[in-house]
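Enquirer: sequence and predicted model, in that order:
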Amino acid sequence: MTCPHHPERIVHEEGAQLDFSKDMSYGDYLHLDEILSAQHPLSPEHNEMLFIVQHQTSELWMKLMLHELHAAIACVARDELPAAFKMLARVSKIMEQLVHAWDVLATMTPPEYSAIRPYLSNSSGFQSWQYRCIEFALGNKNAAMLKPHAHSPQRLAEVEAAWRAPSLYDEALRLLARRGLPVPASHVTRDWTQPYRESPEVEQAWLQVYRNPERQWDLYQLGEELTDLEDAFRLWRFRHVTTVERVIGFKRGTGGTSGVGYLRKMLDVVLFPEIWKLRTDL
């Protein structure tokens, strides 16, 4: 580290290693040369670097989010709830991080974005395969959303696998059924590629948990972890809408969507409907 009064002077910590010519360094471990050389602006505009870094870092956070979500779903399927709770709490925190990332992008003004937009062609966050896998893992299944990834067989296979797999909520309901709660068979074994349909019977199962939380505390905590998760996801979506509207207004998105109009529709999607409805009926 440097001395604050004499920046040119190196302050040697006792035992610190300064020669990394033979051992793995910090940069080696993180592959920083590859990461930091992956920004290639196409326009002459200063602000394009912000646009690139914003989306690249978001994709890195989404990679971690998927890592945690897949593990959490597997833990719920194995009735290992304490481990799942830690992972789901981390996912919620990642979403908070992504919400604040929009604050940085919002510093880009409409003229600044308009200057780089012609260089983006049809590339769009709508084409993010990781985001699509997150949506599918959280239960928002839509077969039409496979099409944007058809140009890449490898990515299509990954997105399709997420589309075909039980979602986090599907596994939560299967767990409730294994615990003897009255989850209907239609929600325990079904075509996982189909959008989730709200069920009064499922709400009654959750109500049994919430009316006597001490009796099945871990299921009650699972319900609250799901609530935290969807709450954070809603904030992420909302901040996305407001940032896009602030920067481009109601222009169509570069990927061909209606832009703000499409994003506003997504605000109405409820991932875990019975978890929210029971609060009225308690």
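Expert: Sure thing, it's come through.

Enquirer: rest of the way, CA atoms for contacts and neighbours
Expert: Noted.

Enquirer: got a list of what Val53 touches?
Expert: Gln39 (CA atoms under 8 Å, 6 or more residues apart in numbering).

Enquirer: repeat that for 10 Å
Expert: For Val53, the contact set (CA atoms under 10 Å, 6 or more residues apart in numbering) comprises Leu36, Ala38, Gln39, Glu59, Leu105.

Enquirer: keep only those of those that are in helices.
Expert: Secondary structure from DSSP state H places Leu36, Glu59, Leu105 of these in helices.

Enquirer: which one of those is nearest to Ser167?
Expert: Distance to Ser167, by CA to CA, is smallest for Glu59 among the ones in helices among the contacts of Val53, at 20.7 Å.

Enquirer: quick check, the closest one in contact with Ile134.
Expert: No - with contact defined as CA atoms under 10 Å, Glu59 does not count as touching Ile134 (11.4 Å).

Enquirer: put this beside the first:
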Amino acid sequence: MNHGTSALDHPVDDDLTRPFPGASPYDTYVHASVLNTLQHPLTEAPDEMGFLVTTQVMELWFTLIVHEWRTAKVAFAKDDPAAAMDALTRSRRALTALNGAWAPIAALTPAQFNGFRAAFGRASGFQSAMYRHLEFLLGDKSAGLLRAHRGDPAVHEALGETYREPSLYDEVLAHLHRQGLPVPRHVLERDVTRPYTSDPGVVATWRHVYAGPQHHPHLALGELLTDIAELVTRWRFEHVLVVRRAMGGKAGSAGSAGLAWLERRAARPVFPELWEVRGDL
């Protein structure tokens, strides 16, 4: 006797097999048919498709993270820490997924990478406008990297707005000041188009938070920001490792210094005072 099962044993709901009048509701909402046509390898190298998909998936995660950080910024400006913390928590989950997205290309050998590297010519990850939004929101502003996008007016203008606005961390500090914490006036009034650098007065502000009650909401905020800073730093260092493994210290595309440039960027601290204060406790 045949103890297997057949499709007849599990009838499909008629609603699932009824033809759609056009595109499926799923595709209308998700646009999967568009997403699945955006991969155009330029070589026959078997690893190029994975490189393209990995890069495109990361761009989508950048978009979500930027969205959540902007949501958090608005909430902090309105002194709505609950909404801000919710957005930051969502971004933490997205950052975790972003870091996992390296897996398909993390072990590329030089021969595998060289199989398609020449195909993308002068294209380089540092040209990603959405990643630049992410870095500007962290306070890592750069007039030069903004200027690089002048050839695309719409992209340049959108990125320019993020460049000229206070960063996520600027809004955090302004919120803490309005809550009565001793954030220095010169930090609150700083030129927000300049890269954020550590300030002893802000270290003292976070020391005040961390030395207080362990259940205080400002402490929870500090730890959530530290989680985000750690995940961003891990992504940067993972990028360094992927490049080091695939191409060593060779010059990067588009005239960048390649590995050396990435290493310098990876070493830049995110929310620096949250790391420095730990040595004072």
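Expert: Looks like it came in fine. Just so it is clear, the model here is predicted, and its values are computed rather than measured.

Enquirer: now the TM-score, please.
Expert: Remark: TM-score between the superposed chains equals 0.92 [TM-score structural alignment, normalised by the length of the second structure]; 277 aligned residues with a CA RMSD of 1.9 Å.

Enquirer: buried stuff in stretch 168-186 of the second structure?
Expert: By neighbour count on 16 or more other CA atoms under 10 Å, the buried set for stretch 168-186 of the second structure is 168-177, 181-184.

Enquirer: and what of stretch 107-123 of the second structure?
Expert: Neighbour-count burial for stretch 107-123 of the second structure [16+ other CA under 10 Å]: Leu108, Thr109, Gln112, Phe113, Asn114, Gly115, Phe116, Arg117.

Enquirer: verify the stated contact: Thr43 of the second structure with Met49.
Expert: Yes - shown here, Thr43 of the second structure and Met49 form a contact pair, counting by CA under 10 Å, at 9.4 Å.

Enquirer: got any residues that touch both of these two?
Expert: Residues touching both Thr43 of the second structure and Met49 (CA under 10 Å, 6+ apart): Phe116.

Enquirer: ok, back up a step: show the buried residues in the contacts of Val53 of the first structure.
Expert: Here, 16+ other CA under 10 Å leaves Glu59, Leu105 buried among the contacts of Val53 of the first structure.

Enquirer: how much space separates His187 of the first structure from Phe272 of the first structure?
Expert: 13 Å (CA to CA, to the nearest Å).

Enquirer: what touches both of the two?
Expert: Common neighbours of His187 of the first structure and Phe272 (CA under 10 Å, 6+ apart) are Asp170, Tyr196, Arg197, Glu198.

Enquirer: just the buried members of these?
Expert: Applying 16+ other CA under 10 Å to these flags Asp170, Tyr196 as buried.

Enquirer: just the ones of the shared contacts of His187 and Phe272 of the first structure in helices?
Expert: Using DSSP H, these in helices are Asp170.

Enquirer: nearest to His5 of the first structure, of the shared contacts of His187 and Phe272 of the first structure?
Expert: Asp170 (59.3 Å).

Enquirer: would you confirm that the closest one contacts Ala74?
Expert: No - using CA under 10 Å as the test, Asp170 of the first structure is too far from Ala74 to be in contact (11.6 Å).

Enquirer: ok, back up a step: can the buried residues of stretch 107-123 of the second structure go into CSV with extra columns for distance to Ala129 of the second structure?
Expert: As requested, those are exported to CSV (distance: CA to CA, whole Å):
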residue, distance to Ala129 of the second structure
Leu108, 25
Thr109, 28
Gln112, 27
Phe113, 24
Asn114, 25
Gly115, 26
Phe116, 23
Arg117, 21
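
Enquirer: no more questions from me, cheers.
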